[in-house]
Structure formats: C-alpha cells, structure tokens
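Engineer: Please work out how this folds:
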Amino acid sequence: MKQFEANFDGLVGPTHNYAGLSFGNVASYSNAAQASNPKAAAKQGLQKAKALADLGMVQGVLAPQERPDLYTLRRIGFSGSDAEVLQKAAKQAPALLNACCSASSMWTANAATVSPSADTRDGKVHFTPANLVDKLHRSIEPLTTGNILKATFNNDRHFKHHLHLPEHANFGDEGAANHTRLCSDYGKAGVELFVYGQSATNPNAPKPVKYPARQTLEASQAVARLHQLEDESCVFMQQNPDVIDQGVFHNDVIAVGNQNVLFYHEQAFLDTESKFAEIRRKMNAEMHFIKVSTAQVSIDDAVRSYLFNTQIITLPNGEMAIVAPTDCQENPAVFAYLNELTTLGTPIKQVKYFDVKQSMQNGGGPACLRLRVAMNELEVAAVNQNTLMNDMLFGRLNTWVEKHYRDRLTVADLADPQLITESRTALDELTQILKLGSVYQFQK
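Structural biologist: As a prediction, the model looks like this:
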C-alpha cells in the first residue's frame, strides 16, 4: 500500500494584520503596527501549496478561523449589536479587540499534534488540537480548530479526534510546532519526538528567563497518552532555554525533521547526545542528524531567516528537498550554508524558495503554514476530497480571495463593522467550496 506525508496549509484569513501580539516572537514584535496585505498573504500561501501539489505531494488546505471573534468579545462583557460590540471593544479595550481579530490560525503547525496510524495502538490517525494557552489571541482557536479538523478528516473508521488539553499553563500545548515524527518510511512505525520548553510541575527543572516556554513536558506526555503511543515510540527532549530567550519560541524555529533526517542548530536542545542515542535505539534504522554550528549560522540569522522553519519534503523520486522562504536567499550566511548543504552527501539534495513575506513579517515561515499528516492511500481517500489541492481548487480559491479580501489592512481598520460582514461572507462561501458544513459560530 502506498504511503504519503500530506501537508495541510492554513488558508490566510481576511483579517491578516500586524498587531504584534506574540511576545517572544521577534518578527511579530518588530513589525507591529505595519499595514498588512491580506490578499497578497492569502495568494502567497496558495502559491506555495499549489507548487507542492505540482511536485507530486499530497497537499490540502485548512480553513481559517472566524475573525473578528465576536463570541469571545461577548464572553468578556461587550454587548449590543455586532457593530456595537466591535466599537465598544475598540474604544474600551483595543488590545482585546486586536486579539480577537488575529489571523494566526494560518499557522497550522500550531493547529494540532497528529500521530499516524502506523504508530497508534488502535491503527487510526489521531488529532489533538493545541490549546495554545500561552497567548490570548491563540487560546480562542481550539474549539473551531477541532470543528475544522473533524470536517476535513471526517471518517471515524480512519481518524480519531480528541478534545484539546485542559486550558491551564501546566498543559501548555503548541501542537506540531514542537513535535516531529522520525521514521524510515511514512507507513512504518516511527519515533515521535516531543520537544518541550519546561516541566510545569518540577520547580528545579531548567526554564527560560526572558521569554515564556510555551510547551510543557506534561502536555507532551498527555498527547502521547491520548494518541495511544507506546513508550518505545516516544522521545521527550527539552529545548535549550537559552535559545528560547533568543527568540526561538517554538522548536520548529530551530529544528526540523523528515523521515530519517533531523536538521538542527547545535544550540537547539539540552542533553543532545543522550537523546539522539535514545532516538537511534528506538528507531532501529539509519538516522541523519544534520547539525548547523553557530560558526556557520548564528541564532540571530537562523531566527531572522527562518532557516529551520523550512519544510523538508520527500519528493516522489525519493530525494529530499528543503522548502525555504526567500528570506533565506537574502541572508548571506544562510544562503551560503544551504548551497553547501546540498553537496554534503545528506539525503537533502535540493532547496526550493518561496515568497511568503506576508507570513514571515508576522512571525511564521513555510513550516508554520502547514500541518503534516502521514497517511496511507486508504486514509488519503477518506479525507474530505474537497480540501485537497488541485488545479480546480487553486482557481476557485484564488477567485474567492480576489472577491473577498482587502489589499490593505491596518490595526485601526479592525474596528470597522464592515469587516464583520466581509469576513463572514467570505467564510460562509469557503465552507461551501470545501464542503465543511457549519464549523463557525455565526453559522450555528
């Protein structure tokens, strides 16, 4: 039976804006208050997704969240008509309005953690939406994320959906941004590498000082239990607190893996060698650990270029390629390293560059934009086929973006009541294109 790793990219929502909401994310903070271009952002994302589909990859899309989130604004005391709720929030609590207008669900690496059927005891693909409790603007996503995942992977015979973890700091869960599956082949049992920032229940454990550690060990362990993973298929590894304090807010900003390759910066982890030895033992197969030294690429260059927030994909011919943002081309040290990497005899033979600057300026690169789902051909056939990228869907979604999206949006524009109508009209049409049913509050 054929095996695939599908990538499901988050469609950029109509309220894509730069409000600088993510403390610890250098790009998000440094570009705060700039005008954004939602139309360009959505089209950049679609271009990347279509290009991977054209390479022969299984490529899908995930719908964005409803924004502005008037449901949350009403939960915290704003009342009246939709327009009145929006205007009251803008006047009385603009920071809360900004949080409820964030388009951050575009970064679907934070949507959920996924374990393939080859790893789970019940032989199903398991999904647990991330609770994202560390950031207000993201903590309001999980219920709708769950609805969208259930409408996309909508076959109980093959897919198992869990509720997100308890909404408490002890169980801070950031999804696949801190999870990498290593394997010899997508269809064979592998090792699921859970990377955490701190242990919430061990006061003596190392943790960052300047920026928060968003993923806890306890959350990672809980997801492994929910997904029915055996101890021998899990490795729990701590991210280096020092790099978190340098702006590495998720593991996918400092390391990325695919099959039997783990591409990482030498400062990425604690207890690196002992944990790599555990991975080798549990994999029982050849592993390629590709280390980038600080002398080759500094942490600052890695964060600014998102060298490690790239995708490593296995092409149909068996070669691996890195999908990188054009920012990597524009950084001399990073560009030189990537040119050298393809000559070193590792499985990575190509680098493909894509312009995703609208996403990059808000703190997310190519790897942030996708949720990886390893499946066999029966499971791919069980996915909602209307969400899988092809020429027809690409055309329909580009027409949809042209019809509904603004080409300029400032933080001040978030108080415009017309944005509610525009966003809901767009999302209602999208659910019909993707045949998702009623996944949003306004559709209930």
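Engineer: all contacts plus neighbour counts: C-alpha atoms, from now on.
Structural biologist: OK.
Engineer: Which of the helices or strands spans Asn339?
Structural biologist: Applying DSSP states H and E as the criterion places Asn339 in helix 332-341.
Engineer: Show me what the helix or strand that comes right after that helix is packed up against.
Structural biologist: Counting by DSSP H and E, the next helix or strand C-terminal to helix 332-341 is strand 348-354. Identification of packing neighbours for strand 348-354 by 3 or more Cα pairs under 8 Å, 6 or more residues apart in numbering; DSSP states H and E yields strand 320-325, helix 326-330, helix 332-341.
Engineer: Run through the helices of the stretch 201-350 of the chain in chain order.
Structural biologist: 217-226, 241-244, 272-283, 299-305, 326-330, 332-341 (DSSP state H, counting those that start in this stretch).
Engineer: here's the other one to compare against:
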Amino acid sequence: MKSYEVNFDGLVGPTHNYGGLSYGNVASQSNSQQCSNPKEAALQGLAKMKALMDMGFQQGVLAPQERPDVAALRRLGFAGSDAQVIQQAAKEAMPLLVASCSASSMWVANAATVSPSADTADGRVHFTAANLNCKYHRSIEHPTTSRVLGAMFANQQHFAHHAALPAVAQFGDEGAANHTRFCRAYGEAGVEFFVFGRSAFDSRFPSPQKYPARQTLEASRAVARLHGLSEEGVVYAQQNPAVIDQGVFHNDVIAVGNGEVLFYHEDAFLETEKMLAELSDKLAKVGGKFQSVCVPRSAVTVDDAVRSYLFNSQLLSRADGSMLLIVPEECRGNERVWQYLQGLTSSGGVIREVKVFDLKQSMQNGGGPACLRLRVALNETELAAVNPGVIMTAPLYDSLTQWVETHYRDRMTENDLADPQLLLECRSALDELTQILKLGSVYPFQIN
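Structural biologist: The predicted structure follows:
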C-alpha cells in the first residue's frame, strides 16, 4: 500500500497583522506595529501550496480561526454587543484587542502533534491539539483547532483526536514545531523525535536566561503516552538554552527533519552526539539508515539562521530518493546562508535542490515555510478517509484565490482592528470558507 506525507498548510486569516505579540520571536517583535497586507499574505501562502501540488506533492489546507475572538474578550470582562465589546476593548485595553485579532493560527506547525498509524498502539493516526500555553494570543486557539481537525479527519476508524494538555506552564506544548518523525518509508514504523526547551519538574535540565522555553519535557512525554508510542520508537532531546536566548523559540527555527535525514545547526541541541547515536540506533531497528547534515557555526551563525529562517524550511522527499529544500526569499538575501546552500546542493549529498518562495508577509510576523504546514503521514486508505474538501486541487486553488480576493483587505493596522465591521467581514468570509472546504459548522459564531 502506498503512503504519503501530506502537508496541510495554514490559510492566512483576514486579520493578519503585525502585533508584535510573541516575546522571544525576533521577527515578530522587530516588525511590531507595521502595516500588514492580509490579502498578499494569504495569496503568498496559496501560491506555495499550489506550487508544491504542481510538483507532485500531496497538499492540503487548514482553515484559519475566527478573529477577533469576541468570546475571549467577554471572558476578560468586556460586555455588550459584539461591536461594543470590540470598541470597549480598543478604548480600555488595546493590547488585549490586538491579541484577540491575531492571525497566528496560520502557523499550523503549532496546531497539533501528529503520530502516524504505523507508530501507534491502536493503528490509528493520532492528533493532540497544542495548548500553546506560553502566549495568551495563541492559547485561545486550541478549541477551534480541535473542531477543524475533527472535521478534516472525521473517520474514527482511522483517526483519533486528543484534547490539548492542561493549560499550565508545566505542560507547555507547542505542537509539531518541536516534533519530527524519521522513517524509511511513511507507511512503515518510524522514530518520533520530541525536542523540549526545559523540564518543569527536573532541575537537572538547564533553562534559558532571557527568553522562555515554550516546550516542556513533561508535555512531550504526555503526548507520546496519549498516542500510544513505544519507548523504542521515541527519542527526546533538549534544545540548547543558549540558542533559545538568541531567538530560536521553536526547534523548527534551528533544525528540520524528514525521512531518514536531520538537517540541523551545530548549536541546536545539548548532548548532540548522544542524541544522534540514539536516533541512528532506534531507526536502524525499524530498517532505516539515519543521516544527519550539520550546518557548522563557522558557515552560518545562529543569528544568520534566525534572520533568514534557513531551518524553518520544508525538507521534501522526491521520487528519486533525493530531497528538496523549500526556503524563504530571506535565505537568498543572506550572503552567508545562500553561499552555504549553493555549496550544499552541489556537494552530491542527499539535499540536491533548493527552491525559494516569497513569504514576506508571514516572515515579517515570525514564521516561514515550515511554520505554515502541518505534516500528516497517511497510507492510501487513510488519505481516502480524509475530508476531500481540504485536499488541494487546481479548482480548489482557484476557489480559494477568488475567496481571498473577495473578502480580504490589502492593508491592516492596529486602528483597523478596532473597526467592528472587520468582525462582520471575517465571519462572512469564514462562513463561505466552511462551505468551500466542506467543514460544516466549526466556528463559534456558527455554533452558538
């Protein structure tokens, strides 16, 4: 039976703005309060989806969230009609309104952790929505994320869904941004690689001093238990606290893996050699041959990696066994990074080609190609059980492009978020989107 890695990309939402909400994310903070272009952001993301589909990769789409989140503002004490809630928040607590309008759900690498059926005890694909507890504007995402994923992967014979972990710091979970799976083939048993920034209960693990470590060891272990993963099929590794303090807020900013290959920066992890040996040993036991590609700090500094998002790239397996690296335009704009990539692809190694995409709108808010996609390994039967409305096709691309052109604004500032009309525009757009993607009622305004 054939198996595939399907990339489900997040569709950028209508309220895409530069709120500067993510402390520890250098790009997010440095572009705070600039004027954004939601229409351009969504079209850039769709163009990447279409291009990968045209290259023969399986591609899907994951819907954005309802924003502004009026229900979240009501829970914080704002009252009256929806318009009055928005106006009151704008007048009394603008940062809370900005947070309630964040389009950060576009970064669906944070939506959930996914374990394929070949790895799990019950032979189903398991999903655990991430609680994203470190940042308020992201912590309000997981209820809608769970409903959307449930509508996309609805067949209980093949798919299992778990609620987000407890919303406390000890179980901070950032989803697939700190999770990678290595395997010989997508339909075969593999090794799941969980990267954590700190331990909540064990003081032997060091913590960063400047920026918060968002993923805990305890959260990673809990997800592995929920998914029924065997001890022999899991490796845990700690992210280097020093690189977190340099703006590496998730592992996917400093490393990316796929198939049998890990592409990582020399300074990404603690106890790197021990970790690599464990990955190699465990992958060998399921028939795989682990390969690592280390980028030395002498060639690319951590600062280069953070500014270019070299590692927040998509590493894709091609039919001939080689790999394609999808990088943002910022990589070409960094002389050292681009020089390294030119040497990498000409060296005869496993990564043979680099393709560049313009994702400036997303990049300026702190997320690149890898942030925009959730990877789900599926066999043919499971792929057939996925809601077909979310699988990218040429007609769907055309429909979504027209949808964006119809409903999205081409500029967004903080003042625009205070406009009650924006909520009505967003709800109208999302109501139509659920029909296009055949999701049913997944948004609070459709349910309540």
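Engineer: what stretch of the second structure does the helix holding Asn339 of the first structure fall on?
Structural biologist: Matched against the second structure by TM-score structural alignment, helix 332-341 of the first structure falls on residues 335-344.
Engineer: Now do the buried residues in the matching stretch.
Structural biologist: Arg336, Val337, Trp338, Tyr340, Leu341, Leu344 (16 or more other Cα atoms under 10 Å).
Engineer: which one of the residues you listed sits closest to Val98 of the second structure?
Structural biologist: Val337 (33.9 Å; Cα to Cα).
Engineer: who touches that closest one in this structure?
Structural biologist: By Cα atoms under 8 Å, 6 or more residues apart in numbering, Val337 of the second structure lies in contact with Ala299, Val300, Asp304, Ala305, Ser308, Leu310, Cys331.
Engineer: Correct me if wrong: Lys48 of the first structure contacts Lys352.
Structural biologist: No - the criterion here is Cα atoms under 8 Å, and Lys48 of the first structure misses it with Lys352 at 10.3 Å.
Engineer: neighbour count winner among these two?
Structural biologist: Lys48 (19 against 12; other Cα atoms under 10 Å).
Engineer: which residues sit in contact with the nearest residue to Ala40 of the first structure once chain neighbours are set aside?
Structural biologist: Leaving aside its sequence neighbours, Ala40 of the first structure sits nearest to Asp407 (Cα to Cα, 6 or more residues apart in numbering; 6.8 Å). Contacts for Asp407 of the first structure (Cα under 8 Å, 6+ apart) come out as Ser36, Asn37, Pro38, Lys39, Ala40.
Engineer: same thing but at 6 Å, please
Structural biologist: With contacts taken as Cα atoms under 6 Å, 6 or more residues apart in numbering, Asp407 of the first structure has the following neighbours: Asn37, Pro38, Lys39.
Engineer: Give me the angle between the strand or helix carrying the last one and strand 348-354.
Structural biologist: To tie it back to what came earlier, the one meant is Lys39 of the first structure. Using DSSP H and E, Lys39 of the first structure sits within helix 38-54. Angle of helix 38-54 of the first structure versus strand 348-354, following axes from the mean of the first three to the mean of the last three Cα atoms, to 10 degrees, is 150 degrees.
Engineer: Any buried residues in helix 38-54 of the first structure, and which?
Structural biologist: Neighbour-count burial for helix 38-54 of the first structure [16+ other Cα under 10 Å]: 38-50, 52-53.
Engineer: Centre-most residue in the second structure?
Structural biologist: Compute the mean C-alpha point of the second structure, and by Cα atoms, centre = their mean the closest residue is Ala109, 1.4 Å away.
Engineer: From Gly349 of the second structure, how far out is Pro143 of the second structure?
Structural biologist: Distance, Pro143 of the second structure to Gly349 of the second structure, using Cα to Cα, to the nearest Å: 43 Å.
Engineer: And these two? Which one has more around it.
Structural biologist: Neighbour totals were compared for Pro143 of the second structure and Gly349, and Pro143 leads with 17 against 11 (other Cα under 10 Å).
Engineer: any idea which helix or strand comes after the strand or helix carrying the more buried one?
Structural biologist: Following DSSP H and E, one finds Pro143 of the second structure within helix 142-152. Next in sequence after helix 142-152 of the second structure, counting helices and strands by DSSP H and E, comes strand 159-162.
Engineer: for that following strand, packing partners?
Structural biologist: Judged by 3 or more Cα pairs under 6 Å, 6 or more residues apart in numbering; DSSP states H and E, strand 159-162 of the second structure is in contact with strand 125-129.
Engineer: Wait, Glu329 of the second structure touches Asp358, no?
Structural biologist: Yes - between Glu329 of the second structure and Asp358 there is a contact at 5.2 Å, judged by Cα atoms under 6 Å.
Engineer: need the strands for the stretch 51-200 of the first structure, in chain order.
Structural biologist: Along the stretch 51-200 of the first structure, the segments classed as strands by DSSP state E, counting those that start in this stretch run 59-62, 112-115, 125-129, 159-161, 179-182, 191-196.
Engineer: would JSON lines of the ones you listed with mean neighbour count and distance to Ala367 of the first structure be doable?
Structural biologist: Listed next are those as JSON lines, based on neighbours: other Cα atoms under 10 Å; distance: least, Cα to Cα, whole Å:
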{"stretch": "strand 59-62", "mean neighbour count": "26", "distance to Ala367 of the first structure": "14"}
{"stretch": "strand 112-115", "mean neighbour count": "28", "distance to Ala367 of the first structure": "14"}
{"stretch": "strand 125-129", "mean neighbour count": "26", "distance to Ala367 of the first structure": "17"}
{"stretch": "strand 159-161", "mean neighbour count": "21", "distance to Ala367 of the first structure": "23"}
{"stretch": "strand 179-182", "mean neighbour count": "24", "distance to Ala367 of the first structure": "12"}
{"stretch": "strand 191-196", "mean neighbour count": "26", "distance to Ala367 of the first structure": "16"}
